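Novice: Sharing a model that was predicted from the sequence below.
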Amino acid sequence: MPLTSLRSARATKAVLPLWVLLVSAATLWPFWLAFATPSSGYAFMVRDMMIPARMPLNDLNEGLSSSAPRAIPQDTLLSVFLPPLSTVWIVAAMVLFCAMAGMVYTAWWVRRTVGASLPVQMVASLLLVWNPFTIERMLQGQWSIVVAMWLLPAIAYTSTFKQRGPMLFFLGIAAFTPTGWMLGGVIALVCARSWLVAGAQLFLAAPWLLVTVFNGSDVSADSSSAAAFAARAESGVGTLGALMGLGGIWNSEAVPDSRTGWSAAIGVLLCALMVMGAWGAREIIRRHSGVLVVAALAIVVPFLLSTSAGVSVMGLLMDSVPGAGLLRDSQKFVALAVPGMTLLLARAVQVIAGWLNSGRWLVSSATGILIVLTVPALPAEMSPLKAQRLAPEWTQIVNAVSQPTHSSTLLLPPGNYRVQDGRPVVDPALKLLPGNPIDPGFLIVDDKLVDGDPTAIALLQDTMNGEDHLAENSVGWVLVDRDSIANGTDTSAMDQLLAQHQVVVKSDRYELYHIADATPHAHENSSLPIFLGVGLYWFIFGLGLCLSVWQIVLWRRKEFAPTPDQ
């Protein structure tokens, strides 16, 4: 190869990694910034995301409680396998690694499927990270679902081209939560059509599957919540248009301010360009029909489930099928469209460049601007994801509850969420306290009570009404968060009840009471299902990691092997 050509090839290889680093720094800067925070006393706190620097192994993440195992194996793995390092650092590293790996594999995916040149690879990889799904789900605190979405092109690539080690590795990361498990599994099964994928998925589901089957975790959901969790329409484009642009999350409060009707319309325009990419691409459609069909269904099905008839069907499903509540937030499954969307967008950019007889750098740049305009202020709107300092009282609270009283902790006021800097966040006590913090399991959506453990709810109501049934229900501790009590709430009966018990911690915000002579909390469930399940999960994940490392070693040997001329 001539020296000038060799230098050009090396320069091209360097551009993509620099691009990936630049985009991740611009969009995910709160996670880069997390490495500058101390190793304790900080946490990621955004709605469903509560990741403290230290997370104990309690009844919730050990699968011993009766509540649905929504955060298994995520919280279990963060509690068991990673205690030496700050969990904040670990999660930040995971988010950044998955974003950058996803962007690189997206570039490889479009290069190998449609022959995309470097500028086209760059714009396709930009779409993966800079989109409404990323920011809306991040602001909802569902970081692990976003991570799974970013890895879908990587799973599609490794499944299609039989790279089994990386495929298992990426499937393992996606399976951090049941939703991610479903997303990764669908793409892998469609692309690989292999029994290996089906078997691996069974092992990766083992943690929450075994807990549900053997510990009898409650996986039921209120059918009335189907409407509350349906995909949401956006101004000017409706529900279908919102989904076409990877938007439409059910919670309007998680939508960034820069996501306007114009932004949604640009998302629809981009989707139209992707459809254009299918024009005349019969061979591509034939070879990757599975991914493209999934992309279409990922948009159409959530739209149909948002209609009145679809809401009724979902409600019926939730009433009759255990665990169907996992499907009610149907908008999250629009993530399945991403591998097909990136493929078609890359093809469309190349076709348009040919029609206009223009350079692909120009068309790719224009397309990149459109992608940015779907969420113009995305970098600034990521600011709520910065790691925040926990209240200093938590050290006293955790130390007190860590005393071996073999009892549960009741959390007041009723509800799973607390107010942090004016925003709701999952109650930190559920993640910070050892033992058995009682998870009531209910949500308030549009002023309606959704789901919930009837026993826990009844106990909370009795306590708020001044009826003391704490000791007989194995409650040895009561934690009150005064700042999260709604204005106008009458707490006089609760205050009179708690005044009869010992105050252990008291500050302007938090009060911790010790309930003497509480009946010991008896564990009806076993820890065996979660640890057996995590072992099976770890086997697949570890196998994928080892095979991936071996593949890299072989590639490096081949890359630096001397040529015959040498």
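Specialist: Yes, it's here. Note that the coordinates shown come from a computational prediction; the quantities given were computed from them, not determined experimentally. Residues are numbered from 1 along each chain as shown.
Novice: contacts and neighbour counts: CA atoms only from here.
Specialist: Will do.
Novice: what packs against the longest helix anywhere in the chain?
Specialist: Taking DSSP state H as the criterion, the chain has its longest helix at helix 528-559. Applying 3 or more Cα pairs under 8 Å, 6 or more residues apart in numbering; DSSP states H and E, we find helix 528-559 packed against helix 164-174, helix 195-204, helix 206-214.
Novice: angle of the longest one against helix 528-559?
Specialist: Okay, so that is helix 164-174. Per axes from the mean of the first three to the mean of the last three Cα atoms, to 10 degrees, the angle that helix 164-174 makes with helix 528-559 is 140 degrees.
Novice: so how far is helix 164-174 off the chain centroid?
Specialist: Remark: helix 164-174 is offset 16 Å from the chain centroid, using Cα atoms, centre = their mean, to the nearest Å.
Novice: Just the angle for that helix relative to helix 195-204, thanks.
Specialist: Using the same axes, to 10 degrees: helix 164-174 against helix 195-204 is 30 degrees.
Novice: who touches helix 164-174?
Specialist: In this structure, residues lying in contact with helix 164-174 by Cα atoms under 8 Å, 6 or more residues apart in numbering are 144-145, 147-148, 151, 154-155, 158-159, 180-181, 183-185, 188, 200-201, 204, 537, 540-548, 551.
Novice: Second structure for comparison follows:
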Amino acid sequence: MRTEWGEAARRFAPALLGLLLGVLALWPALGPGFVLRYDMVFVPDPPLVPPGQGFPRAVPSDLVVALLSRVVPAEAVQKAVLLGIFVLAASGAAALVPSRRLGPRLVAAAFYAWNAYLAQRLLLGQWALLLGVAGLPWAVRAAALGGRLRLAAALIPAAVGGFQAMLVSAVAVLATAATAPAPAPAPGLGARVRRTGEAALIMGGLSLPWLVPALLSGATTDPAGVDAFAARADGPFGVAGSLLGLGGVWNAHATVPGQGSWWSAGVRLALAAVAIWGFVRLRGTRDGSRAGGVPYWTGLAVAAGAGLGVACLGAFAPGLLKALVGWWPGFGTIRDGQLHLAPFALLQAVGLASAADRWASRPAAAPRAVVAVTVAVAVAVPVLVLPTFALGAFGRLTAVPYPQEWRRVQEIVNGDPAPGALLSLPWGAHRAFRWNGGRVVLDPATKLFGRRVIWNDELLVGLPDGGRIRVAAEDPLAAKVGAVLRPGAPEPGPAGAGDRAGALLRLGVRYVLTRPGDNTFQDALTVFEGSELRLVRLSNPD
């Protein structure tokens, strides 16, 4: 019985550690309401709607959330997803560690669930991407072990997350499938080629929900996004030092408080060095011929190197990426270079576990109690290096309820059976509401209504020198509406006939959601007006 309990504890300890780290990081976000920050936009009673005309970045993640919200409240879905990211990441990293010792597996679990990359992407609100990051260890493991059903199941988190989540998994999965030893009954190059092809087909099939709308959307990608989203220094060691420490995100507001200090940045660099050394020492067993072999070694090394290379290209040689994006908009997925560090974070997690295992396995190196304390400290190091990631990064992730007037507007619009889109104003992608503590968030109207929502997906990204880069809109319809709304724009229609409301009606707009006091559409019917929202319905011209 004691052996069974010990085996169960060994099996579930990494997941439990991930849950504890998730609670520590998300504590203010676990209260009543929704966490709204940058791209993290959850809404009450989300509707089931098809993707819009822009690039389908929220496909199929929004649909999955909407379906789950039919069973449990949407705010509970958000909290379960966020906690699930930590649990999945920690347990997956532990599963990749070849050592059977619990200590090294917990070291990998703690590091992969608590590092600068995960913290920065969470503060950007990119929960869908982090689903793929959390599932990455399981996908790599499945690609190394083989088996179509195993790989398909391991890729479900990335499939739910959508294109970015699948993107961070693709290189690691394909590289592992191509380089891992083939099963004994069918060794050789042919077996690896077949396994790689099967992996590509599985990922392609799981990508169809966003791939098909992307190909049909007519969305464009502005090469200026390469400069806007290039990795930047967030510490004293420059861009390269930031990337090696798994930081370097383009948005200065997505950094953890104190992350740029000499102490924090220096320790993260030291950990990176130890992790790389620990991973390299696993090379001797990469063919899996001995117990504890690591058949994924080459694949993960290739994926980590490729991700680090893409991140460096955006920062040091952006011309190449701009040329690729200009040649084919599909290359726009690599403009945010720091995003591709996920395999490098996983490599560091496994490498640190290897270093811890090396210490624990040294004969008579230290008493067992000292070894246990050393491993416990190693598990705690990620939290000690980034302590301000705790408690919602000191209040940056906090749950708040939606004001009642948002629910009232949602009821009115979704209760109207007449067709037509909703235009959200003011004409900008992001909002900062007082009831949300002034935290910047993507316009919630983009998720709230069961009809097409037109919003300005053009981005203005600030630069360290005070300048700004404008990244053009991807949605063709948004560009047309923007032209109608532009101050001083000529009235559309033949010979300038028709007013702005008429032009929007011809573009398929039925409702306009704006702020009280906005008199842009004075002749339109106001169907609701509250303290911060005004909903008007356009009428057809006589």
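Specialist: Done, it's in. Note that the structure is predicted; figures quoted are calculated from it, not measured.
Novice: sorry, back to before: so the longest helix of the first structure matches what in the second structure?
Specialist: Across the second structure, nothing matches helix 528-559 of the first structure (TM-score structural alignment).
Novice: quick one on the thing from earlier: residue 111 of the first structure: which of the helices and strands packed on helix 528-559 of the first structure is closest?
Specialist: helix 164-174 (18.2 Å; Cα to Cα).
Novice: now for whichever helix or strand comes after that closest one, which elements pack on it?
Specialist: Per DSSP states H and E, the first helix or strand lying C-terminal to helix 164-174 of the first structure is helix 178-192. Helix 178-192 of the first structure sits against helix 143-160, helix 164-174, helix 195-204, helix 289-306, with contacts defined as 3+ Cα pairs under 8 Å, 6+ apart.
Novice: possible to save the ones you listed as CSV with mean neighbour count?
Specialist: Output for these, formatted as CSV (neighbours: other Cα atoms under 10 Å):
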stretch, mean neighbour count
helix 143-160, 27
helix 164-174, 25
helix 195-204, 19
helix 289-306, 20
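Novice: Take those and lay them out in CSV including distance to residue 226 of the first structure.
Specialist: Output for these, formatted as CSV (distance: least, Cα to Cα, whole Å):
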stretch, distance to residue 226 of the first structure
helix 143-160, 20
helix 164-174, 25
helix 195-204, 27
helix 289-306, 9
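Novice: Which stretches in the second structure count as strands?
Specialist: Using DSSP state E, the strands found in the second structure span residues 34-35, 399-400, 421-424, 430-432, 440-442, 453-454, 459-462, 468-471, 509-514, 525-529, 534-537.
Novice: Surely residue 57 of the first structure and residue 82 touch.
Specialist: No - between residue 57 of the first structure and residue 82 there is no contact under Cα atoms under 8 Å: 11.3 Å.
Novice: between these two, who's got more neighbours?
Specialist: Neighbour count, other Cα atoms under 10 Å: between residue 57 of the first structure and residue 82, residue 57 has more, with 21 against 14.
Novice: could I get the helices and strands packed on helix 528-559 of the first structure as a markdown table with distance to residue 229 of the first structure?
Specialist: Shown next, in a markdown table, are these (distance: least, Cα to Cα, whole Å):
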| stretch | distance to residue 229 of the first structure |
| --- | --- |
| helix 164-174 | 22 |
| helix 195-204 | 26 |
| helix 206-214 | 22 |
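Novice: Could you check which residue of the first structure pairs with residue 201 of the second structure?
Specialist: Match for residue 201 of the second structure (TM-score structural alignment): residue 199.
Novice: Distance check, the nearest residue to residue 278 of the first structure once chain neighbours are set aside against residue 276 of the first structure.
Specialist: Distances taken as Cα to Cα, 6 or more residues apart in numbering place residue 344 nearest to residue 278 of the first structure, at 6.3 Å, with adjacent residues excluded. For residue 344 of the first structure, the distance to residue 276 of the first structure equals 8 Å [Cα to Cα, to the nearest Å].
Novice: what about the two, which has more around it?
Specialist: Counted by other Cα under 10 Å, residue 344 of the first structure and residue 276 do not tie: residue 344 has more neighbours, with 28 against 18.
Novice: Now for that one: which residues touch it?
Specialist: For residue 344 of the first structure, the contacting residues are 274-278, by Cα under 8 Å, 6+ apart.
Novice: do the same with residue 12 of the second structure
Specialist: By Cα under 8 Å, 6+ apart, the contact list for residue 12 of the second structure reads residue 91.
Novice: ok, and the closest non-adjacent residue to the spatially most central residue of the second structure?
Specialist: Nearest to the geometric centre of the second structure sits residue 129, at 2.4 Å (Cα atoms, centre = their mean). The shortest distance from residue 129 of the second structure to any non-neighbouring residue, by Cα to Cα, 6+ apart, is to residue 165 (4.3 Å).
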